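J.: Next input, structure requested:
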Amino acid sequence: MTSVPSPARASARRRSARPRLLRPAVAAAALALVLTACGSSSTTTGGGDGKAAATRVVGTAHGKVTVPAHPLRIVSVHSWSTESLLDLGIRPVGVENSGANYVPPRYLKRWKAAAKVTTGADIDYEKIAALKPDLIVGVDVPYLSKAYKRLSAIAPTAFASFDESSSWSTYPQATATFVNGTAQLTRLKQKYDDRIAAVRTSLGTKLTDSSWDVIQGGFDSGNYWIYSPASPVGDILSRLGVRFASATASVGKGGTKSVSYERADLLKDADYVVYYTNNDGSPANDIQKLFALRTFKELPAAKKHRVVGTPDFLPGSYSDAMGVVDSIEKGLRGQAG
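T.: Here you go, the predicted model:
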């Protein structure tokens, strides 16, 4: 088996640039900086609406940044930030052009209503400036990190640190901090926690007695990816109390293994296999090539129809994470015993 860069690289690109390819390198800034508490300094610069002019200091991937206490015109240059903003009830004036096919349906109408200011690394600085943002938010993935200086010349720019080994929940937390939305985020967290608890209670041993592997169609010719227990879906499965089968359990934190489609046998001890689907439910990233193989069809999970797809495989928000829970619950409830 060949180790390849973490799926966070692919997921981050998928949720911002789509096509979904591997990311280059982890941003250098420490993740802890993202979660630095907001500074208490709040100044009102003269002349305008005091609410709009008040400022706060937040920790970001590029150090401390002074941002509006109540931003009114936000541009998001990364889909994780966009989905988190929409989750918080905030409508950005500009967003990344990730392609409508890859925007979760729960966000699609609001995403369509915003101006499109980036397509992957192709950033329309003039369009962003024309929107007159008072705050730009995003994730410090390599191509955005390179653009930081130009973006911050347009408006205060707050990027979450990008770290392959971080939990998916790091990014909504950072976005909420940047836009002074921690109260809304607290409610979302509680809703997610309650959903996890409810599913654990209702499904009981169907969860705790099952073992899972987590896979995605890879970007290496003829290969698929096996995700680690610390992957976004792995983290959610852990919260639900399941065990991991040997293929996923063998992958280190923040990593993935790229293996040949011919090695479907690696999934032989999984009770369930969870994978990534498009919004319409069709298999994403050519994973259907694996499913078509006889070796896969003979796996216990395949024979018992325990192959569970989710379009929220790469969550960027708490609503996405709850979408994963919904998919897992549906897959388990579909079983007779």
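J.: use CA for all of it now, contacts and neighbours both
T.: Noted.
J.: Show me what the lengthiest helix in the chain is in contact with.
T.: Identified as the longest helix of the chain according to DSSP state H is helix 182-203. Under the contact criterion C-alpha atoms under 8 Å, 6 or more residues apart in numbering, helix 182-203 has outside partners 88, 172-173, 176, 207, 239-241, 318-319, 321-322, 325, 329, 332-333.
J.: how does it look with 7 Å?
T.: Helix 182-203 is touched from outside by 88, 176, 239-240, 318, 322, 329, with contacts defined as C-alpha atoms under 7 Å, 6 or more residues apart in numbering.
J.: now swap in stretch 165-172 and tell me
T.: Outside of stretch 165-172, the residues that reach it under the criterion C-alpha under 7 Å, 6+ apart are 80-81, 84, 160, 232, 253-254, 315-317.
J.: Let me have these in CSV, adding neighbour count and distance to Val4 as columns.
T.: Written out in CSV, the entries for the contacts of stretch 165-172 read as follows (neighbours: other C-alpha atoms under 10 Å; distance: C-alpha to C-alpha, whole Å):
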residue, neighbour count, distance to Val4
Trp80, 26, 23
Ser81, 31, 26
Ser84, 25, 28
Ala160, 32, 24
Pro232, 27, 17
Lys253, 16, 13
Gly254, 20, 11
Pro315, 24, 21
Gly316, 26, 22
Ser317, 28, 25
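J.: one more to line up against the first:
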Amino acid sequence: MNRFRALLPRWGIGLIAAFALALSACTSGAADGGRQADASSAPTREFTSDHAEQPVEIPEDPQRIVAIGWAVTALISVDEADLVGVSSGTQDTGMTPEELEKAQGLPQVGRDLEIDVEKVAQLEPDLIVSGLAAAMEFDYSELEQVAPVAVAAMNQPSEWKDMNERIADAAGVSDAHARLIEEYDNRAAELNEEYSDVLADTMFVSIDAYGDGNWTLEHQGSHGTTVPADAGMRFTPESADGAFSESLPLEQLDRLNEYDAVLTRADAEGNPTRPIQDVMDQGPWSELEPVQNDRVYSVPQLGAMSYTTGLQLFDQLEERVLQDL
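T.: Got it, this is the predicted structure:
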């Protein structure tokens, strides 16, 4: 299962957008006109957005930002980002508990592709930033009637760094975001150096499950591998057909015998997630070489795709995995 795949509620967004535009027309007045005048007079700059063929004009110094999709993870811990609203969805799994609490405390504008245009308009943003994945094929035309839209869409999970940096750029907080990047890079270098011998001798694999009766083997460039790879962990490059992950039946759990250590998703306490536990409860699991060698590690924050969650994942990997090998 690919987390980037979702169905587009075409008619739902269209109806909401139509209602939002009608409401806006009915309620506009002198105050609204003043706000529009202020917005139109603010300095702008060009931004190369993934949803448009030509660069879009966005504010140089946005003051009221609505973030949707994975753009939330890029900005939620940057105090300088003036967030007035966010969406929820698949990106929630990529936030720290503190970040998730902060995001849930902001005005909510929808979930995944079901963005409530009326709620966005009520927040009076001067910029909307989106990190919805390219595979979601979202139509931004209704949101563009509310405020300029800047999109940085990932085609695959390994592009999360580029997405984060482009969203920070659009939001005008590149300098603050750069401090997170520096901290992340320094911590990654520490782990690479301190555990160089273990890392050189170990081939890792990350797995996931979604409760559909299969399990997912993640190669380099997948959700569960990009941050561990920065810590020096080695993964197989890709599947035979070039994909970053494979959905496999339980009968093929013996594929894990090709690896020295297995990483799995876990809750905050380090317990395997329910879908992973269901896989572990199957007969073939107990016969696997990594299981018999006690080389299976359930790691909180595995699947991180932001610098803040990446830093927490580094700590978890050191404590739960690297120090044990």
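J.: Now the TM-score, please.
T.: These two chains, once laid on top of each other, score a TM-score of 0.80 by TM-score structural alignment, normalised by the length of structure 2; 295 aligned residues with a C-alpha RMSD of 3.0 Å.
J.: Of the contacts of helix 182-203 of structure 1, which is the nearest to Gly63 of structure 1?
T.: Ala176 (16.9 Å; C-alpha to C-alpha).
J.: Where strands are concerned, which of the contacts of helix 182-203 of structure 1 count?
T.: Cross-referencing the contacts of helix 182-203 of structure 1 with the strands (criterion: DSSP state E) gives no overlap at all.
J.: Just the buried ones from those?
T.: Neighbour-count burial within these applies to 88, 176, 240, 318, 322, 329; the criterion is 16 or more other C-alpha atoms under 10 Å.
J.: and the contacts of helix 182-203 of structure 1, which of them are in helices?
T.: When helices are assigned by DSSP H, the members of the contacts of helix 182-203 of structure 1 inside them are 176, 239-240, 318, 322, 329.
J.: how about Arg234 of structure 2, what's its match in structure 1?
T.: With TM-score structural alignment as the matching criterion, the partner of Arg234 of structure 2 in structure 1 is Arg243.
J.: tell me the contacts of that match?
T.: With contact taken as C-alpha under 7 Å, 6+ apart, Arg243 of structure 1 is in contact with 208, 210-212.
J.: Apart from its neighbours in sequence, what residue is nearest Pro232 of structure 1?
T.: Counting by C-alpha to C-alpha, 6 or more residues apart in numbering, Trp168 is the residue found nearest to Pro232 of structure 1 once chain neighbours are left out, at 5.7 Å.
J.: since we're on that neighbour, how many residues are nearby?
T.: A count of nearby residues for Trp168 of structure 1, using other C-alpha atoms under 10 Å, gives 24.
J.: and the alignment partner in structure 1 of Glu99 of structure 2, how far is that from Ser79 of structure 1?
T.: Residue pairing (TM-score structural alignment): Glu99 of structure 2 is matched to Tyr107 of structure 1. Separation of Tyr107 of structure 1 from Ser79 of structure 1 (C-alpha to C-alpha, to the nearest Å): 11 Å.
J.: Which of the two has more residues huddled nearby?
T.: In this comparison of Tyr107 of structure 1 against Ser79, neighbours counted by other C-alpha under 10 Å, the higher total goes to Ser79 at 25 against 15.
J.: For the longest helix of structure 1, grab the matching residue range in structure 2.
T.: Residue correspondence for helix 182-203 of structure 1 in structure 2, counting by TM-score structural alignment: residues 174-195.
J.: which stretches of the stretch 51-200 of structure 2 form strands?
T.: In order along the chain, the stretch 51-200 of structure 2 carries the following strands (DSSP state E, counting those that start in this stretch): 56-59, 65-69, 83-88, 108-111, 114-115, 127-131, 149-151.
J.: So which of the ones you listed is nearest Met95 of structure 2?
T.: Nearest to Met95 of structure 2 among these is strand 83-88 (11.0 Å), distances taken as C-alpha to C-alpha.
J.: ok, average deviation of that closest one from structure 1?
T.: Mean deviation of strand 83-88 of structure 2 from its aligned counterpart in structure 1 after superposition (mean C-alpha distance after the TM-score superposition for structure 1): 1.3 Å.
J.: farthest residue from the center of structure 1?
T.: Gly47 (39.8 Å; C-alpha atoms, centre = their mean).
J.: what's the distance between that one and Glu164 of structure 1?
T.: The separation that Gly47 of structure 1 has from Glu164 of structure 1, given C-alpha to C-alpha, amounts to 44 Å.
J.: Also Tyr227 of structure 1?
T.: Distance from Tyr227 of structure 1 to Glu164 of structure 1, counting by C-alpha to C-alpha: 12 Å.
J.: next one: Asp326 of structure 1
T.: Counting by C-alpha to C-alpha, the separation of Asp326 of structure 1 from Glu164 of structure 1 is 25 Å.
J.: Neighbour count for these two, which is higher?
T.: With neighbours defined as other C-alpha under 10 Å, Asp326 of structure 1 and Glu164 compare such that Glu164 has more, 21 against 16.
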